[in-house]
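Trainee: Sequence plus the predicted model coming up.
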Amino acid sequence: MSQVHDLSAAAQLRALRSRDISARELAQHYLDRIAKLDGELGAFVTVDPELALRDADRADERLARGEHTPLGGIPIGIKDLHATAGLATSFGSAPLAGHVPAEDAWTVGLIRRAGAVLLGKTNAPEFGVACYTENAVTPGPAVTPYDTGRYSSGSSGGAATAVSAGLLPIAHASDGAGSTRTPAAACHLVGIKPSRGLVSLAPAGSFFATGIEGPLARTVEDAALLLEVMAQPPSRDLYGWTPDTSLAQAGRSRPNRPLKIGWWTDTGLPGVAPHPESVRAVRRTVELLRGLGHDVREIAPPARYDETAARAVSDMLSISATMSVTTLVPAEKRDQLTAHTRNLAAAGAKMTGSDVLLMQAALARFAGDFLAGLDDFDIALTPTTSGPPVPLGHFEAEGIERVNERMLSWSCYTPWANLTGQPAVSLPSHLDDDGLPHSVQLVGRLRQDATLVSLAAQLEHEGLWDAVHPPHWFR
């Protein structure tokens, strides 16, 4: 028998507006599923049924008056790295468990004002500096519902787990080096990292910002629906800009011309080869794109991870961890930090101002090589990850000191788009013989997000992937 979570977010929105279902009924359905299933999945840090049902009742009141806000009545989760007024935000860190912000982050405020019903906070690694979601706040890691012995990646791992298992219709995510796209890959979802400035980092700001918030969803239309709500930067945003076309409309359309697409599967890392199924994912996408009339050509990676570039990516994580620890965690509580965070913060604390400038210069050169190498192309196509979701414990298996190296080996295709600021989307491809998901990444030109989203919608419409749900979906 069909369940309400079988409906896409867009279909749920239509059902809410036609009064075929109430926002309270919809919220309660998902709250019940979370209570029943999340103990095995690790998707949520905090769930607040009272808040959720209060929000749902307000949504029903607006719907009864004929007020149709963009997300009116749709349940959602907010990643635990982003502040929510009145709802605990731990940043994935045990020393900050129970911290309740006084104000929403900018994008959280947009989502709330769009009428979404906030169910809770989704799981994330401590301060978001890992591509696996395991911390000292929750009893267990966030796992992919396709194999609960494997990570759902990170840092938006909890969000991806929730959407994939039918605990949420859509979810808020963020991406500093692949943290929306690799969880999407691990959970057979659509994940969008927008162009720099389309979604605001406010109230934070930085001249060297690689992170940006975006949506996780089961369909391109759903992802675009949430992205349109998020894409409203304030005037004070250093990089803020507004698209001249509707992103929600792009999620239901097709490109208006054939696109020139360059593809590769080379990881760019010495001695690291992609999994055969990662290669298969790209090659089947290439054939579909050619059949749709696009100009698709194999190219070499525009840049490779030499020792300088790989070190700079690792140092970027160390500096991020150091800043988070020194600004947020009292000295007397730092022994509660995870071993990975302590290791990164210790490395970052040893870096001088000159070291940081040299790191930024190395990353800028790396990014510039990608921009130059892709100047003749509308889209770049790669795997999203070098292989399927990895088993629990994989990244720390050779010691804390090698975590960054092992993370980069698996997520090597994603960081460059954060450095260049280009929009990128991870799309499902297929499940392998072991039932594990594989995916592809498409990267568009800077500020051409609508073109990228429309191409993703075309691939979905033409059957790039099937909506093969994991076992938890049917429970």
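Mentor: Okay, I see it.
Trainee: can we go C-alpha only for contacts and neighbour counts from here?
Mentor: Noted.
Trainee: Show me the strands in the stretch 201-350 of the chain, by range?
Mentor: For the stretch 201-350 of the chain, applying DSSP state E, counting those that start in this stretch gives strands covering 212-217, 260-263, 295-298.
Trainee: Let me have the ones you listed in CSV, adding distance to Gln458 and mean neighbour count as columns.
Mentor: Putting these into CSV (distance: least, CA to CA, whole Å; neighbours: other CA atoms under 10 Å) gives the following:
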stretch, distance to Gln458, mean neighbour count
strand 212-217, 16, 28
strand 260-263, 14, 22
strand 295-298, 15, 16
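Trainee: Okay, one more to line up with it:
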Amino acid sequence: MSDLHELSASRQLAALRTGQVSSRDLTEHYLTRIDRLDRELGAFMTVTAELALREAARADECLARGEWSSLCGLPLAIKDLYPTAGIRTTFGSAALGDHVPTEDSWTVGLLRRAGAVVVGKTNTPEFGATCYTENGVTERPAVTPYDPTRYASGSSGGAATAVAAGLLPVGHASDGAGSIRTPAAACHLVGVKPSRGLVSAAPATSFLSVGTEGPIARTVADAALLLDVMACPWPGDLYGWCSTTSFADAVTHPPRPLKVAMWTDTGLDGLDPHPESVHAAERAARLLRDLGHDVREIAVPARCDELTRQALATWFASSVGLVVPTLVPPGRQHQLQPYTRHLVAASAEFSAGDVMRAQSMLARYASTFLAVLDDYDVALTPTTSGPPVPIGYYLADGVEQVSDLMLDWSCYTPWVNLTGQPAVSVPSHLDGDGLPYGVQLVGRQRHDAEILALAAQLEEGSLWSDLHPPCWYR
């Protein structure tokens, strides 16, 4: 058998069930790779080797009896924004460096009950507030394994780094403004942001629901496998719904001919996309046409003008400003990162009316996208406006510039969180410097199975090659 990490998650599960490999062997393989490689990659916040081996032993007992659940024996790590009973959960903050929850979050509980073996917590920025993964807890930011001098994006940077480097078979992640899709693009992976309500945010509830958990994987089939487990809403979810089909089954059937709207305009005045980002979208459009889909280039449905930028900044800062006092005791707030302190200070200046007006403006912005795209089944864009950025890029000119720089790079993704549509980022190609680019597919609300089937069709049509970074072979 090949090195175990070379097998897809689906093939690893098949090998576990047929007895070709034990969960202990598989878990030890990944723990060894984590120990050997992660110091230079920054993928993990916490590694739980002893716990993982105990869970692997229990999984092997179940497998020996022929009793297994969908993820039985498969190693997995949880993004460190989500509570895990008995495992340190820092939310990316040094102020919570010793926080150990007593209960799992809803989705973590689903994954553990499905038999996943938890090997640790993946790296994330403080409270998930940036599209780069750097904090005061870990010594190393999460970097793309294709160039360790560049960020793996964020806030699911640790998960993407781990999957791309062969430290995990598949990754648990979350996305509030692109935080699954941009790390997937930066690491040559598949990243799925589900429709609003498909994956529960419990125990959190909100009338403005923009964030959601989802999978990061090497293949569309592996992403669908994990999404099938995660897509089980909590009964009290305001937007909860259940799919009528298995996503793992859906990706095996090509979709019907679809009408696709494509644009590469960033929607930001004065900002042009990198030529390789445009090339990525054009490659995908050509293949979609070859596969029988109707692709039409359109103008970006809504521009992100200065007022919209301000509304995004107000909404974002106010969100962080609510979270920090809830989670961080006053005596520890001096340990917060400079950008977090900047957001908290900004949020203190907003009135309730300011926040409500910002939310109203963003709702109109999102509605414009929905109205324009009503005649289309799918939207196609680049995932990012350029390649992964160098370490230190966002803070080079001070915390005041971070928000604008992040929006410039990730400008294609936040609108999808506002509309609640499903989106998948799939790999495209590596440029002449070996840096990855991805493209984003956005489907109709609650048409997650269809957009996954389209992504699988592009994978089958060889939109991207099965490439790996140098550390994959170490």
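Mentor: Arrived safely. Remember, it's a predicted structure, so these values are computed and weren't measured experimentally.
Trainee: Need the TM-score between these chains.
Mentor: The pair, once superposed, lands on a TM-score of 0.99 when counted by TM-score structural alignment, normalised by the length of structure 2; 474 aligned residues with a CA RMSD of 0.7 Å.
Trainee: For the stretch 51-200 of structure 1, which segments count as strands?
Mentor: Taking DSSP E, counting those that start in this stretch, the strands of the stretch 51-200 of structure 1 run over residues 75-79, 117-122, 143-144, 147-151, 170-175, 190-193.
Trainee: ah, wrong one, I meant the stretch 351-474 of structure 2
Mentor: Using DSSP E, counting those that start in this stretch, the strands of the stretch 351-474 of structure 2 run over 378-382, 423-430, 436-443.
Trainee: so which of these comes closest to Pro338 of structure 2?
Mentor: Closest approach to Pro338 of structure 2 among the strands of the stretch 351-474 of structure 2 (CA to CA): strand 436-443, 29.5 Å.
Trainee: circling back to that earlier point, what would the strands of the stretch 201-350 of structure 1 look like in CSV with distance to Pro183 of structure 1?
Mentor: As requested, these are arranged in CSV below (distance: least, CA to CA, whole Å):
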stretch, distance to Pro183 of structure 1
strand 212-217, 9
strand 260-263, 22
strand 295-298, 26
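Trainee: Please identify which of those is closest to Pro471 of structure 1.
Mentor: Nearest to Pro471 of structure 1, of the strands of the stretch 201-350 of structure 1 and by CA to CA, is strand 212-217 at 17.9 Å.
Trainee: other SSEs contacting that closest one?
Mentor: helix 157-164, strand 170-175, strand 190-193, helix 220-230 (3 or more CA pairs under 8 Å, 6 or more residues apart in numbering; DSSP states H and E).
Trainee: Now do the residue most central in space within structure 2 against Gly171 of structure 2, distance only.
Mentor: Per CA atoms, centre = their mean, the C-alpha nearest to the average position across structure 2 is that of Ile180, at 1.6 Å. When CA to CA, to the nearest Å is the yardstick, Ile180 of structure 2 and Gly171 of structure 2 sit 10 Å from each other.
Trainee: next one: Ala52 of structure 2
Mentor: Computed as CA to CA, the Ala52 of structure 2 to Gly171 of structure 2 distance reads 16 Å.
Trainee: ok, back up a step: can you check which of the strands of the stretch 351-474 of structure 2 gets nearest to Ile298 of structure 2?
Mentor: Per CA to CA, nearest to Ile298 of structure 2 of the strands of the stretch 351-474 of structure 2: strand 378-382, 9.8 Å.
Trainee: how about the closest one, which residues of structure 1 does it hit?
Mentor: Per TM-score structural alignment, the counterpart of strand 378-382 of structure 2 in structure 1 is residues 379-383.
Trainee: Buried deepest among the helices and strands packed on strand 212-217 of structure 1, which one?
Mentor: helix 157-164 (a mean of 34; mean count of other CA atoms under 10 Å).
Trainee: can you give me the helices in the stretch 351-474 of structure 2?
Mentor: Applying DSSP state H, counting those that start in this stretch to the stretch 351-474 of structure 2 gives helices spanning 352-372, 402-409, 414-419, 448-460.
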